[in-house]
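Peer 1: below are the sequence and a predicted model for it; my questions follow.
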Amino acid sequence: MPAIGAQAAVRVVKKVCDAYAALKGNIKAGNLGREGSKRRLRAESKPIVFREDAAQPFDDRILTWNPDARTVSIWTVAGRLKHLPFVCSDEAMVLLASRKGESDLVLRDGMFFLIATVDLPEPEVFEPDGFLGVDLGIVNIATTSDGEILAGRALNRYRERHRDLRRKLQKKHTKSAKRALKRVRRREARHAANTNHIIAKRLVATAERTSRGIALEDLSGIRQRVTAKKDQRARLHSWAFAQLGRFVEYKARREGVPVVFADPRNTSRQCSECKHTPRTNRVTQARFVCRSCGAVLHADHNGSRNIAHRGEAVWKRGAVSRPRTSPR
C-alpha cells in the first residue's frame, strides 16, 4: 500500500469522524427508527464502511484551483497530478472567484465531478406587498395563487413511463438489468431535480417581480399523514416535495424574497372567498364549488389562495420577533 501524505491522512480521519457524527445525528433525530428497532440495531451494530468510489473531500493543501487556465492540481496516492482541465459554465466560473473551504471529488456514471463551496452575499429581506401562495399536489406539482399551474400532465407521463420501465427491468433479475435500473433511477432523479429547479426559479422570479413573498405549505411528515388512493401512491412517494421547498428557500434568500410556511390543513376544502369549509366543497380533484357563496374555482387554485392568505397571517404574527436578515 503506498504511503499517503500527512494532509491526506488528516482528511481521511475527518471523513470517518463526519460519518460517525452523521450516524449519531440520525439516531438522535429518530431517522433510523425507535430504540430497539431492527433498522436502528442494524445501523448501530455494523461498522461504517466506504465504497472505493465514494466522494472524497479535498482542502486547498491537496487540491489547487487555477480558474484562469481552467485547470486543477490534485493530490493522489500515485503523486500530484497537475494541469488537469475542467469544464463548467461561464456563470460557474464567476462563482468560483468566491470559492472557499473544501471541494469534493465525486465519481458519477463514469465521470469525475468537483463540487466547490462558494460564498454569496445574502441581501436583506424586503417587506412584501402580499404573498404568492403555492399549492403542492400529486396531479399538479405546483399551482400558484395567480392561477398558474406548473409541471402537471407532461411530468406525470414521464414518471409513468419510467415506472413501467423499472417494472420490466426488475423482472429480469440479471446484472445488466440491475445496472440499467441504476441508470434509470439516476436519470429520473436528475429530471426531478431539474424540474424542481425550474419551478423554484419561476416562483422566486414571479414573487420578486411583483414585490411579494412566497407562502408554501408546511408538508413535513406528509407521507406519514396522507392516505392516497392506490393509483396515486407511487406519485406521492416518488416526488421530492421537500427538495422543491429547499430550492425555493435558497433561491429566495439569494434575491431577498421572504418565504413563510403555512398550515396546510383544510386548504383544499376551505373557500378562499368566504372561508366556508365543508367536505362537500371539493366536488372533484380539479373542481371546487363553495356551498355557501357559490364560488367556482380550480381546486388547486383555491388551495393556493388559502395558502397565500395564511402565509400573510404568519408573516404579520412574526413581524416583531423575526430577524430582518433572513426569511422565515
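Peer 2: Yep, that arrived.
Peer 1: make it CA atoms for all contacts and neighbour counts henceforth
Peer 2: Fine.
Peer 1: ok, longest strand in this structure?
Peer 2: strand 99-108 (DSSP state E).
Peer 1: tell me, what residue is most central in the protein?
Peer 2: Q243 (1.7 Å; CA atoms, centre = their mean).
Peer 1: buried residues, the one helix or strand that residue maps to. List them.
Peer 2: Assigned by DSSP states H and E, Q243 belongs to helix 241-255. Neighbour-count burial for helix 241-255, counted by 16 or more other CA atoms under 10 Å, picks out 241, 244-245, 247-255.
Peer 1: quick one: list the elements packing against the longest helix that the chain contains.
Peer 2: Across the chain, the longest stretch assigned as helix under DSSP state H is helix 175-209. Secondary-structure packing of helix 175-209 (3 or more CA pairs under 8 Å, 6 or more residues apart in numbering; DSSP states H and E): helix 153-172, strand 213-217, helix 241-255.
Peer 1: export those to a markdown table and tack on distance to D104?
Peer 2: Below are the helices and strands packed on helix 175-209 laid out as a markdown table (distance: least, CA to CA, whole Å):
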| stretch | distance to D104 |
| --- | --- |
| helix 153-172 | 30 |
| strand 213-217 | 32 |
| helix 241-255 | 21 |
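Peer 1: S89 is nearest to which of those?
Peer 2: Closest to S89 of the helices and strands packed on helix 175-209 is helix 241-255 (CA to CA; 18.6 Å).
Peer 1: okay, one more to line up with it:
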Amino acid sequence: MKLVVQVKLLPTPVQATALEATLRACNRAADHASAVAHTTGVQTRNDLQKAVYAEVKEGFGLSAQPAVRVVKKVVDAYAALRANLRAGNLGPANSKRYRTAAGSPITFRPLAAQPFDDRCLSWQFDARTVSIWTVRGRLRGIAFAAAPDQLKTLIAYRKGESDLLFRDGAWFLIATCEVPDPAVYEPVDFIGVDRGIVNLATTSDDTNYQGRGLSRYRRWQARKRTELQAKQTRSATRRLKRRAKKEQRHAIHINHVISKEIVAVAQRTGRGIAVEELGGIRERVRLRRDQRATLSSWPFHQLGQYLAYKARRAGVPFLEVDPAYTSQRCPRCGHTEKANRPTRDHFSCRRCGLAGPADLVAGVNVRNRARSAWAFVTMPVATAPIRA
C-alpha cells in the first residue's frame, strides 16, 4: 500500500530564499504549460512535453528534469479535472461551476507544491539532510526533522517522488512510501460499525463514540466565523483561514483516534471490520435547509477511509455492506418496518418486541451482513464433473 510521510525541512534563510524562488519559477512554468494545454487541447504527457519543453526549460530557468516534472504536474491536474467533470463533482454540464472549470486553463498558486524525483532530490538519512535542485543551483545539507518511526519507514520503503511544500511559514517534504501489505487473517467474526452525526460511530460491541463534542465545537466555530465575516477586513480573512484549518485538523484528529481504537480491538480479538457503504449519500438524502450544513461537514467518508487503510495496514479484514434498512430491520426476527424506529435514538421491533438503541441495532445488522458477505466471498467454487 502507498503511504505518505511528511517531514519538516529546516533550511537556513539563504536556503529558504532559494526554495521559494524555485517554487515560484516552477509554478509560473506550470501556468504557461497549462495555458498551452487548454488552448491547443494537447493534454497527454508526451505530446504536451514536445510542445512546451523548450519554452519551459529556457524561459523559466529550469533544468531538464524539473521541466519534465512540471509538465507531468500539469498533465495530472487536467486528468483530475476530467475525472471530476465525469463524476459530476462540479455539477451538471450546464452549471456555472462546470463551465468555469472546463472553459478556463488550470492555474497554480505561486507557492503550490512541486514534485521532485530522485534526479532532483536525494536523501541522506544518516545525517538527516537532503540535497535538492533549485534555480540557484544544487542545495546540499538541508536539515530535516522526522520522528524515529517516520525515519524508519522512509529508509525501508521510500519510493517515487517527493513533493516540496510550503505551508503556514514552514517547509515540508512529502515522500511516497510503498509499504507491503500484511496477509489478511481469517476473521472469527466481525465488528459492525454504524456511522452517524449524533454518534460518530457505534459498534456492534455497544461502544459509542459520541459526536456531541465535535458538533458543539463546530457550532462555536460557525458563530466565530459569522462574526469575522461581518468585519470584512484583511486581518479577519486571515483569521478565517487559520480557523478553518484548525477546525479541519480537529475533525481529522477525532477520526484518527476512533479508527485507531476500532482497528486495535478488531486485531486483538481476531475479528474483521464492517461498515455501511455510504457513497453518494449527499445526493440521495433530502434535508431541510438548516440541516444541510451539518450533513456537508459530517466527516463520515473520512472516518471510513481511515478505518479502511488502518485495517489494511494491520491485516484486518474490512468490508463495506449494503446500508439499506440497517436501522429499521430487526436483527433477531428480520422484520423490517419504518415504525420499528419510532425515534432517532430508539429501536423497537413491532413483531417480536426487541428494543434497544437504534445505532447499536444498526451496528449489529452491519455485522450480520458482513458475516454473510464474507461467507459468500470465501465459499469454495463448486466444479462440475468432467464427462468424457
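Peer 2: Received it, and whenever you're ready, just let me know what you need. As the structure is a prediction and not an experimental result, all values here were calculated from the model.
Peer 1: overall similarity of the pair, as a TM-score.
Peer 2: For these two chains in superposition, a TM-score of 0.93 is obtained (TM-score structural alignment, normalised by the length of the first structure); 322 aligned residues with a CA RMSD of 1.8 Å.
Peer 1: on that earlier part again, which one in the second structure is aligned with the residue nearest to the centre of the first structure?
Peer 2: Here Q243 of the first structure is matched to Q302 in the second structure, going by TM-score structural alignment.
Peer 1: just to revisit the earlier point, now for the buried residues of helix 241-255 of the first structure: which two are most distant?
Peer 2: Across the buried residues of helix 241-255 of the first structure (CA to CA), the longest gap, 21.6 Å, separates F241 and E255.
Peer 1: ok, for the equivalent of F172 of the second structure over in the first structure, nearest residue in space, not its chain neighbours?
Peer 2: Matched to the first structure by TM-score structural alignment, F172 of the second structure sits across from F113. Spatial nearest neighbour of F113 of the first structure, chain neighbours left out: V106 (5.1 Å); criterion: CA to CA, 6 or more residues apart in numbering.
Peer 1: show me the one of the helices and strands packed on helix 175-209 of the first structure that comes nearest V204 of the first structure.
Peer 2: helix 241-255 (5.8 Å).
Peer 1: and the closest one with helix 175-209, angle?
Peer 2: Here helix 241-255 of the first structure runs at an angle of 40 degrees relative to helix 175-209 (axes from the mean of the first three to the mean of the last three CA atoms, to 10 degrees).
Peer 1: check the mean deviation of helix 241-255 of the first structure from the second structure.
Peer 2: Its aligned residues in the second structure lie a mean 1.2 Å from helix 241-255 of the first structure after superposition (mean CA distance after the TM-score superposition for the first structure).
Peer 1: which other residues reach that helix?
Peer 2: Residues external to helix 241-255 of the first structure that are found in contact with it (CA atoms under 8 Å, 6 or more residues apart in numbering): 120-123, 125, 136, 193, 196-197, 199-201, 203-204, 208, 216, 219-220, 258-259, 326-327.
Peer 1: now swap in stretch 11-27 of the first structure and tell me
Peer 2: Against stretch 11-27 of the first structure from outside (CA under 8 Å, 6+ apart): 32-33, 40, 48, 57-58.
Peer 1: chain center to it: distance?
Peer 2: On the basis of CA atoms, centre = their mean, to the nearest Å, stretch 11-27 of the first structure sits 23 Å off its chain's mean C-alpha point.
Peer 1: mean distance, that stretch to its aligned residues in the second structure?
Peer 2: Stretch 11-27 of the first structure sits 1.4 Å off on average (mean CA distance after the TM-score superposition for the first structure).
Peer 1: that older thread, isn't the match of F172 of the second structure up against L107?
Peer 2: Yes. Under the criterion of CA atoms under 8 Å, F113 of the first structure makes contact with L107 at 6.3 Å.
Peer 1: so what does S272 of the first structure match up with in the second structure?
Peer 2: In the second structure, S272 of the first structure lands on P331 (TM-score structural alignment).
Peer 1: counting neighbours, what do you get for that match?
Peer 2: For P331 of the second structure, the count of nearby residues is 20 (other CA atoms under 10 Å).
Peer 1: please apply the same query to H335 of the second structure.
Peer 2: The burial count for H335 of the second structure: 14, using other CA under 10 Å.
Peer 1: and if you look at G137 of the first structure?
Peer 2: 15.
Peer 1: before we move on, the earlier item: and the longest strand of the first structure, what does it pack against?
Peer 2: strand 56-58, strand 111-118.
Peer 1: so how far is R11 of the first structure from G5 of the first structure?
Peer 2: Between G5 of the first structure and R11 of the first structure the distance is 10 Å, computed by CA to CA, to the nearest Å.
Peer 1: give me the more crowded residue out of the two.
Peer 2: Ranked by neighbour count (other CA under 10 Å), G5 of the first structure and R11 place R11 first, with 16 against 13.
Peer 1: burial measure for the match of F172 of the second structure, as a count.
Peer 2: 15.
Peer 1: what does V10 of the first structure give?
Peer 2: Neighbours of V10 of the first structure (other CA under 10 Å): 10.
Peer 1: need the counterpart of it in the second structure.
Peer 2: By TM-score structural alignment, V10 of the first structure lines up with V68.
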